[in-house]
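J.: The sequence isn't on hand, but the structure is:
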């Protein structure tokens, strides 16, 4: 559900966003102020990213507790790890796109870390930048990567679900006896509806009452390469 929300809202935002260092910040303001319901779409997308990671972290903790990384479900676990890495790449590239202070300096810090990779580090960093510094080509490349990665995540999610369907879900006692299997509907479907209702209320609370709570206030300031923020930290 989170992935569908992110892809759908992202496609709508992409129709008005301009991947340009001179117009990116203004295009976000245009979406927020002038596009009909643009503020709602943007807040759904921005807060949806945090909600997505919260749900995924809970899912990972559940998998560790249940021992879902052990055979015969190790391939399910590996596909999930790849999905998480792609999500991190998607989130990072998306974080750069608003071109606020935290976007620019976050990109500077993270991409500079790539240079420590032996031999290929500097070449990889320059490929990400599209030059020798973060400039016009950087934001365009990040926009393309951010646009494409969710579709790879969607495809890999189908693989993840097909592997899960083949091996079956894990349980707290680790029982794989076929006689213990219960149909998904209606037993687990009803439980999922309760979880979905709680998630919707939690998500809506941030979107409608505290839409900027999970965002850094410095990112509401246009990117300035001559002024470094006092604290370059994650939102949560």
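T.: Looks like it arrived, so ask away. Because the structure is a prediction, the values reported are computed rather than measured. Residues are numbered from 1 along each chain as shown.
J.: hey, let's count contacts and neighbours off CA atoms from now on
T.: Noted.
J.: residues touching residue 41, list them.
T.: Applying C-alpha atoms under 8 Å, 6 or more residues apart in numbering to residue 41 gives the contacts 9, 12, 13.
J.: Columns neighbour count, distance to residue 189 and secondary structure on top of these, output as JSON lines?
T.: Converted to JSON lines, those look like this (neighbours: other C-alpha atoms under 10 Å; distance: C-alpha to C-alpha, whole Å; DSSP: H, G, I helix; E, B strand; the rest coil):
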{"residue": "9", "neighbour count": "20", "distance to residue 189": "26", "secondary structure": "helix"}
{"residue": "12", "neighbour count": "15", "distance to residue 189": "30", "secondary structure": "helix"}
{"residue": "13", "neighbour count": "19", "distance to residue 189": "32", "secondary structure": "helix"}
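J.: Second structure for comparison follows:
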């Protein structure tokens, strides 16, 4: 998994025998113990560990819930009520899983905005970044499928609306729609398909996460200064320096997660989902979960159905092209005074799109959604290329050490051992 030198030396005869045949301990040691990380990493770099913890929580609670869930239109709603009322600690498992999806997206959005701000998508980390976008797409698919499983009013009508828009895709749209439905409308076959896919996709996410971590250890970590490790003084061993920070941040995030589980378990859900699905009664206002709202606003901002579908999917896919749309030779926005303002405007616009997605598609809400949608795409297609060409960046430190201590100052304390390999030196 790591492209760095393995400094692990087994001491016992059994360990030497095992390491010569399957160097698993050496792999873990080189990747998560001796692996050199920049000494200037801040707490935004702990969200990778938080996301792994949340993924494992979702998989474990999901497997347990699946043991008691009945994926049929007739019994799905009642099986969820059975989990909540009759299964030992079923209420806790369900609240952990339902709120865990929201916490997963809170962490992933912070992780993504951090990557965009500090330029973590630039060479040589393009594949690492694209794998992250793939994980995000798989997360969105998994979350949507999971939202339909309680088979309440909002679950049913959310599934109906989202699967119906797929029919607008030329040539293959109706085929995809009928395969998902398993019939001529959303019903029991649809629920069976969604349950199967919802159970499968987290393990696909786990597989891509392994590739993501592998790619990270090949290229080395980015850092707030956006400059490569050049000497042993620029880096510290992953353990204990990064692991202690990761564990602390994960515990703090876990406390935040626990607040939603025990004090506001239903706040992020929708009241209509506690009413059994009824195809004859349409809710007054159909909305997806909060983490889909920016893209839902983009979908509704376009009067043409096909155009809305194209823009909605393009809003996610365009993220993968950031490494080639950004023309600046400086990674970190800390040293890009003009682009930094546009970045924060982009964050505000994205949050505003989320708010507009929760409002009725009428009047000023639609106009505001169209303006925000326009800027969302202009940020990638116009701002990134042009600002990178014409902006005069601030002076970038010559080394990570200088970014921490200031010019001409020395540092005392642990660095990576002299014999350990530093992260690959790359330009940009």
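T.: Sure, I can see it. Just so we're clear, the structure is a prediction, and the values are computed from it rather than from any experiment.
J.: For the two chains, what TM-score is obtained?
T.: Here the TM-score for the pair of chains, by TM-score structural alignment, normalised by the length of the first structure, is 0.98; 236 aligned residues with a C-alpha RMSD of 0.9 Å.
J.: ok, the contacts of residue 41 of the first structure vs residue 192 of the first structure, which is closest?
T.: Nearest to residue 192 of the first structure, judged by C-alpha to C-alpha, of those is residue 9 at 23.4 Å.
J.: isn't the closest one right up against residue 43?
T.: No. The criterion here is C-alpha atoms under 8 Å, and residue 9 of the first structure misses it with residue 43 at 9.4 Å.
J.: Report the separation between residue 268 of the second structure and residue 73 of the second structure.
T.: 24 Å (C-alpha to C-alpha, to the nearest Å).
J.: ok, these two, which is more surrounded?
T.: residue 73 (21 against 13; other C-alpha atoms under 10 Å).
J.: Residue nearest the middle of the first structure, spatially speaking?
T.: Nearest to the centroid of the C-alpha atoms of the first structure, with distances taken as C-alpha atoms, centre = their mean, sits residue 91, at 3.9 Å.
J.: That residue matches what in the second structure?
T.: Applying TM-score structural alignment, one finds that residue 91 of the first structure aligns to residue 143 in the second structure.
J.: where does the residue of the first structure most remote from its centre land in three-state SS?
T.: Relative to the mean C-alpha coordinate of the first structure, counting by C-alpha atoms, centre = their mean, the farthest residue is residue 179 (38.5 Å). Of the three states, residue 179 of the first structure takes helix under DSSP: H, G, I helix; E, B strand; the rest coil.
J.: For residue 159 of the first structure, which non-adjacent residue is spatially closest?
T.: Spatial nearest neighbour of residue 159 of the first structure, chain neighbours left out: residue 79 (7.7 Å); criterion: C-alpha to C-alpha, 6 or more residues apart in numbering.
J.: now swap in residue 106 of the first structure and tell me
T.: Nearest in space to residue 106 of the first structure, with sequence neighbours left out and distances taken as C-alpha to C-alpha, 6+ apart, is residue 232 at 6.9 Å.
J.: That neighbour sits in which helix or strand?
T.: Assigned by DSSP states H and E, residue 232 of the first structure belongs to neither a helix nor a strand.
J.: tally of neighbours for the counterpart of it in the second structure?
T.: Aligned counterpart of residue 232 of the first structure in the second structure: residue 286 (TM-score structural alignment). When neighbours are counted by other C-alpha under 10 Å, residue 286 of the second structure registers 17.
J.: what's near enough to touch residue 286 of the second structure?
T.: Contacts of residue 286 of the second structure by C-alpha under 8 Å, 6+ apart are 154, 157, 158.
J.: Could I have the ChimeraX command that selects the buried members from those?
T.: Per 16 or more other C-alpha atoms under 10 Å, the buried members of the contacts of residue 286 of the second structure correspond to this ChimeraX selection:
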select :154,157,158
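J.: looking at the second structure, where would I find the counterpart of the helix of greatest length in the first structure?
T.: When the first structure is parsed with DSSP state H, its longest helix is helix 136-167. Using TM-score structural alignment, helix 136-167 of the first structure lines up with residues 188-219 of the second structure.
J.: If anything else comes up later, I'll come back, but that's it for now.
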